[in-house]
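Enquirer: What follows is a protein structure lacking sequence information:
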C-alpha cells in the first residue's frame, strides 16, 4: 500500500512539472506566431526563377 502512495505522489509531481513547463511556455511567447499560419499556404511550392 505504501508503494501506491509513493507512485501517486511521483505522478502528481511529474504532472505538476509538465503543467509548469506548459504555463512557462505560454507566458514566454512560445505560441505567439500569428503571421506564419495565415501565409504558409501561399509559399508551399516555390518554383526556381529561370532567367
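Expert: Okay, I see it. The shown structure was predicted, so the numbers you read here are calculated from the model rather than taken from an experiment. Residues are numbered from 1 along each chain as shown.

Enquirer: rest of the way, CA atoms for contacts and neighbours
Expert: Fine.

Enquirer: Go through this structure and flag its longest helix.
Expert: helix 2-27 (DSSP state H).

Enquirer: Pasting the second one now:
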C-alpha cells in the first residue's frame, strides 16, 4: 500500500510532463511538414557541375 502512495503520483506526474512536452512540440511546429524530409532526400538542391577536365592537367 505504501508503494502505491508513491507510484500513483509519480505516474501521474510523468504523464502530465509528457503531455506538456507534447503540447510544447505542437506549439513549436514540429509536426507542420511530416513529408518534407522524406521528399527532400530525393531531390538534389546543389546543381553544381563539376569542372571540366583539361588535357594539360597531368
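Expert: Looks like it came in fine. The structure displayed is predicted, hence computed values, not measured ones.

Enquirer: superposed on structure 2, where does the longest helix of structure 1 end up, distance-wise?
Expert: Superposing on structure 2 and averaging over aligned pairs (mean Cα distance after the TM-score superposition for structure 1), helix 2-27 of structure 1 comes out at 0.6 Å.

Enquirer: buried sites along that helix?
Expert: Neighbour counts over helix 2-27 of structure 1 (16 or more other Cα atoms under 10 Å) mark no residue as buried.

Enquirer: In structure 2, what stretch matches that helix?
Expert: Aligned using TM-score structural alignment, helix 2-27 of structure 1 spans residues 2-27 in structure 2.

Enquirer: Return the distance of the longest helix of structure 1 from the chain's centre.
Expert: Averaged C-alpha coordinates place helix 2-27 of structure 1 at 16 Å from its chain's average position (Cα atoms, centre = their mean, to the nearest Å).
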